[in-house]
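# below are the sequence and a predicted model; questions follow.
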Amino acid sequence: MTAKKEATLLQALIPILFLIVLLTINVIVLGSGAIEGANQIALLLGAAVAGVISFQLGHTWHEIEVSIVRSISSAMAAMLILLTIGSLSGTWLLSGIVPAMIYYGLKILNPTIFLLAACVVCAIVSLATGSSWSTVATVGIALLGIGKALDIHEGVIAGAIISGSYFGDKMSPLSDTTNLAPAMAGTDLITHVKYMMYTTIPTLVITLLIFMVWGFTLDTSTTATDSQAVLAAIENSFDLNPLLFVVPVLVIVMIVKKVPALPALLVGALLGGLCAVIFQPDVVR
């Protein structure tokens, strides 16, 4: 039986450095096209290099396979949530839930303050639910649609949504990570949140100032015309029944009541499909 050796710092860094080099080459050569497959190949090659080093250190294929399965298992919950978010966003778009949010959001929100408002809204919802994933999957989808209708760049909209969502997740007493961190460190939840405020609150204030300034620099000369066209298209395509808002409210209430994110989002996706059949029969056909 081959004796197992501990990896040196250099051996541990080789797969990471190899991966960084491959990803850099992909971005330089392919640009945005790198995400269409080249980066995945780079990840597989990086894993192969790590496997070769592991063999050199005396590990068997069975041990490597067990480690692979363990790593995939630890990420499975997040992957299932991502798949469920895809289902939820699809049924909510088809049922008219997201179009209804976009419709009323366009009537309420001004392009100048949209980025600021998006960040604040996501922070409040995430703070109330304790889940950044659920916030992005529900309110975030609608805000992305509103921002695109206002002709704001998708990357900036995503930045506002994610910034607010992660603030609430980090500071919420309902968040699993916020509860786990003090438990592992041997302190209490209130003390943990108190000391996080010293760095998190100033960061949020700076972020909000950036989004506020950015909002005033946006060109809104054609926004009104574009918004009216979007509003007319939504009115002609969907039945904007107020009962549609029951579904997102129910999902948020479930998460506030500490229902795990995966079943809560799955219920939201199923109810979205049911609403599509009831309220948008022409679209479903």
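Cool, got the structure.

# only C-alpha atoms from now on, for both contacts and neighbour counts.
OK.

# give me the neighbour count for residue 171.
Here the count is done by other Cα atoms under 10 Å, and residue 171 has 24 residues near it.

# skipping its backbone neighbours, what lies nearest it in space?
Closest residue in space to residue 171, ignoring its immediate chain neighbours: residue 193 at 6.2 Å, by Cα to Cα, 6 or more residues apart in numbering.

# take the one below as the second:
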Amino acid sequence: MTTSKNKLTLTTALLPLVFLLLLLAVNVAVFGDAAIEGPNQFALLLAGALVAIIALKHGSRWPHLQAEMLKVMQIAIAPILMLLLIGALSSTWMMSGIVPTLITYGLTLADPAWFYAATAVVCAIVSTAVGSSWTTAATIGIAMMATGEGLGMSLPVTAGAVISGAYFGDKLSPLSDTTNLASGVCGVDLFSHVRYLFITTLPSFLIALLLFLILGVTHRATGQITQSAEM
């Protein structure tokens, strides 16, 4: 425990965070996209070591630190398992042909007038069901991007619709790893946390949906459904 004699100051408490941000910035500058393959994990370990050194210097004991680490790991284990299952789901959808099937039917049935809004809504439904923005973007998101390209729609706007829908479910789904982790770390009931997220997430999604509807109605598709045979 920290004693009054070795009281932790705000500057010292923020030192590990600043150290971690600097290491992450260096990793991105040096390794680029490859930073997530190892360097960032090493940066996290160094920042954790700095936290332990500061805690020991200010009166904490290793058994206490170990007990706190185990407590955090118990909170994080559920989101970690969800990530594993989500990765398996994404791979299964790709290998079983679900995504190519969605592309084919999308090219056949989609109407450019409501395509952007439909993309956001469908991605929101899928992300709420699976609780992951990454899985949504990697499965139905890919299908929507390919469909949008085949219809001659704007790919940046389509990507925005995919992201909007994907993060809607990522925020509000009880299966979301980040939602479970945030409520667990803060000691808040999961569904109470989700109810408060509705206050900001739902209005912003409805505003985005309205904009997508306007863009879809005013957009004139420049291409035809010429890629369906290639899908």
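Great, that's in hand. Please read these numbers as outputs of a predicted model, since none were measured by experiment.

# can you calculate the TM-score here?
Comparing the two superposed chains by TM-score structural alignment, normalised by the length of structure 2, the resulting TM-score equals 0.70, with 213 aligned residues with a Cα RMSD of 4.0 Å.

# surely the residue nearest to residue 171 of structure 1 and residue 169 touch.
No - with the criterion set as Cα atoms under 8 Å, residue 193 of structure 1 and residue 169 do not qualify as a contacting pair; they are 11.4 Å apart.

# any residues in contact with both of the two?
Residues touching both residue 193 of structure 1 and residue 169 comprise residue 178, with contact defined as Cα atoms under 8 Å, 6 or more residues apart in numbering.

# what about these two, which has more around it?
Neighbour comparison, residue 193 of structure 1 and residue 169: the larger count goes to residue 169, with 27 against 18 (by other Cα under 10 Å).

# what's the helix or strand for the more buried one?
Following DSSP states H and E, one finds residue 169 of structure 1 within helix 154-171.

# do the same with residue 236 of structure 1
For residue 236 of structure 1, the host element (DSSP H and E) is helix 223-237.

# which ones are touching residue 226 of structure 1?
149, 150, 151.

# for those residues, which one is nearest residue 32 of structure 1?
Nearest to residue 32 of structure 1, judged by Cα to Cα, of those is residue 151 at 21.2 Å.

# just say helix, strand or coil for that closest one.
coil (DSSP: H, G, I helix; E, B strand; the rest coil).

# quick one: buried residues of the helix or strand that contains residue 103 of structure 2?
Per DSSP H and E, residue 103 of structure 2 falls inside helix 98-109. Going by neighbour count (16 or more other Cα atoms under 10 Å), the buried part of helix 98-109 of structure 2 is 99, 100, 102, 103, 104, 106, 107.

# ok, back up a step: quick check: angle from the helix holding residue 236 of structure 1 to helix 97-108?
Our comparison of helix 223-237 of structure 1 with helix 97-108, counting by axes from the mean of the first three to the mean of the last three Cα atoms, to 10 degrees, yields an angle of 140 degrees.

# what range does the helix or strand just after helix 223-237 of structure 1 cover in structure 2?
Read in the C-terminal direction, the helix or strand following helix 223-237 of structure 1 is helix 246-256, with elements assigned using DSSP H and E. Helix 246-256 of structure 1 falls opposite no residue of structure 2 when the two are matched by TM-score structural alignment.

# ok now helix 246-256 of structure 1, how far from the chain's centre?
Relative to the mean C-alpha coordinate of its chain, helix 246-256 of structure 1 is positioned 18 Å out (Cα atoms, centre = their mean, to the nearest Å).
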